[in-house]
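[1] Coordinates only, no sequence provided:
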């Protein structure tokens, strides 16, 4: 089960809202969702949590690139919303890379020539192996919350149910609890 919330910083403090991720398929979609919640292009934090497995924080400020942190990259990579974050952290979208390779005919076939069954199995094996190489443990911007009141050391010691602790450090525990 997933929980997702947006925390938007305003001059009066933090405003929280729960959010549906049903229409989010890419990091750009998630960033756009955060920017829509922004007040005067101030900081917006997107919290995503898969119960008992991992949590992630995406920080969006104005038009800057989003900053991302996930508590366990390997666990996140195995989930639909976590994969959006880990793809960005690990260097790009695998689907785009595969499309580029296919257009170059690197499989040794001519245009229109069918690929042999054993070659398809090899491609599937390669994808499975690459998923195994996602690092276990924290990944991303460790200082994502440092200027907001949560040290790197504290962030690294949080368990999988960390969002209330993060919100408490930011002074937003009550507003997050209201949407939880």
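    Yes, it's here. In this text the structure is predicted, and so the values were computed from the model without any measurement.
[2] Could you use CA atoms for every contact and neighbour count after this?
    Noted.
[3] mind listing the helices for this protein?
    27-37, 73-77, 80-89, 94-103, 117-132, 152-157, 163-170, 173-179 (DSSP state H).
[4] deepest of the ones you listed, which one?
    Mean neighbour count (mean count of other CA atoms under 10 Å) peaks for helix 73-77 among these, with a mean of 23.
[5] And it, what does it pack against?
    strand 54-61, helix 80-89 (3 or more CA pairs under 8 Å, 6 or more residues apart in numbering; DSSP states H and E).
[6] The ones you listed: which one's closest to residue 47?
    strand 54-61 (4.9 Å; CA to CA).
[7] Mind listing residues that contact that closest one?
    Residues from elsewhere that reach strand 54-61, judged by CA atoms under 8 Å, 6 or more residues apart in numbering: 31, 34-35, 41-49, 66-72, 75-76, 82, 85, 144, 160-163.
[8] quick one: which of those sit in strands?
    Among the contacts of strand 54-61, the members found in strands (DSSP state E) are 43-49, 67-70.
[9] May I ask which two of these are separated the most?
    43 and 49 (19.5 Å).
[10] Look at these two and report which has more neighbours.
    A count of neighbours by other CA atoms under 10 Å puts residue 49 above the other of residue 43 and residue 49, at 24 against 19.
[11] Comparison target, given below:
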């Protein structure tokens, strides 16, 4: 683990190439990105495979230049025909006309509130299972990403679980 300058990285492909350059013998490389204690991302690069990504708060990441790198169209569902805004609107319309249970209306409102104006979740997005084989389960990673947790603290917990907490602190 080392600190890498991301100034020349403009896309996820650039980031993956940089990670592969740092790898020895196509070993797995984990890239931690933390933005001013508002969000974090873990990008896992395994050899020539497509990177796997987990973002703690997609809405917060979308307001960052580094977030643009990790919030790919594939991850966010853009360009695939899956529009989260349309889905929420459909749920709201269905609930307003067909629902006999008022709790169902509240659930739809909660879903709408959980998305920002770009249709990105105000919370985690991506592959929560990308660290399972390193001993950090999907539920544990999701719990570290819940509202109210500090992204820097979550990355410290992750690094400690991976046995590289001292290295992370050295590059901060």
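    Cool, the structure landed. Please read all numbers here as calculations on a predicted model, not as lab measurements.
[12] Of the ones in strands among the contacts of strand 54-61 of structure 1, which is the nearest to residue 20 of structure 1?
    residue 48 (10.5 Å).
[13] how near is that closest one to residue 129 of structure 1?
    Per CA to CA, to the nearest Å, residue 48 of structure 1 is found 26 Å from residue 129 of structure 1.
[14] Residue 156 of structure 1 now?
    Following CA to CA, the distance that separates residue 156 of structure 1 from residue 129 of structure 1 is 27 Å.
[15] With residue 28 of structure 1 instead?
    Distance from residue 28 of structure 1 to residue 129 of structure 1, counting by CA to CA: 27 Å.
[16] Report the contact partners of the residue sitting nearest the centre point of structure 1.
    Residue closest to the average C-alpha location in structure 1 (CA atoms, centre = their mean): residue 85, at 2.4 Å. Taking CA under 8 Å, 6+ apart, we find residue 85 of structure 1 in contact with 27, 56, 68, 70, 76-77.
[17] Report the distance from stretch 105-115 of structure 2 to the chain centre.
    20 Å (CA atoms, centre = their mean, to the nearest Å).
[18] Other residues contacting that stretch?
    By CA under 8 Å, 6+ apart, stretch 105-115 of structure 2 touches 59, 85, 88, 91-92, 95-96, 99, 121-123.
[19] and it, which residues are buried?
    105, 108-109, 111-112, 115 (16 or more other CA atoms under 10 Å).
[20] if we can go back for a sec, with distance to residue 62 of structure 1 added, can I get the helices of structure 1 in a markdown table?
    A markdown table is the format used below for those (distance: least, CA to CA, whole Å):
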| stretch | distance to residue 62 of structure 1 |
| --- | --- |
| helix 27-37 | 7 |
| helix 73-77 | 26 |
| helix 80-89 | 19 |
| helix 94-103 | 27 |
| helix 117-132 | 33 |
| helix 152-157 | 23 |
| helix 163-170 | 19 |
| helix 173-179 | 22 |
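[21] Quick check: which of those helices is nearest to residue 14 of structure 1?
    That would be helix 173-179 among the helices of structure 1, by CA to CA, at 7.2 Å.
[22] Mind reading off the mean deviation between that closest one and structure 2?
    When structure 2 is superposed, helix 173-179 of structure 1 averages 1.8 Å from its matched positions, counting by mean CA distance after the TM-score superposition for structure 1.
[23] Give the aligned range of that helix in structure 2.
    On structure 2, the counterpart of helix 173-179 of structure 1 by TM-score structural alignment is residues 165-171.
[24] what's around residue 25 of structure 2, how many residues?
    8.
[25] What does it correspond to in structure 1?
    Checking TM-score structural alignment: residue 25 of structure 2 goes with residue 40.
[26] roughly how far apart are that match and residue 65 of structure 1?
    Taking CA to CA, one finds residue 40 of structure 1 at 17 Å from residue 65 of structure 1.
[27] Ends of stretch 118-134 of structure 2, what's the gap?
    33 Å.
[28] Pull the distance from that stretch to the chain's centre.
    Using CA atoms, centre = their mean, the offset of stretch 118-134 of structure 2 from its chain centre is 4 Å.
[29] Residue 24 of structure 1 -> structure 2?
    With TM-score structural alignment as the criterion, residue 24 of structure 1 pairs with residue 9.
[30] If you could redo that for residue 154 of structure 1, that was the one I meant.
    In structure 2, the residue matched to residue 154 of structure 1 (TM-score structural alignment) is residue 140.
[31] so residue 7 of structure 1 sits right up against residue 44, yeah?
    Yes: counting by CA atoms under 8 Å, residue 44 is a contact partner of residue 7 of structure 1 at 5.5 Å.
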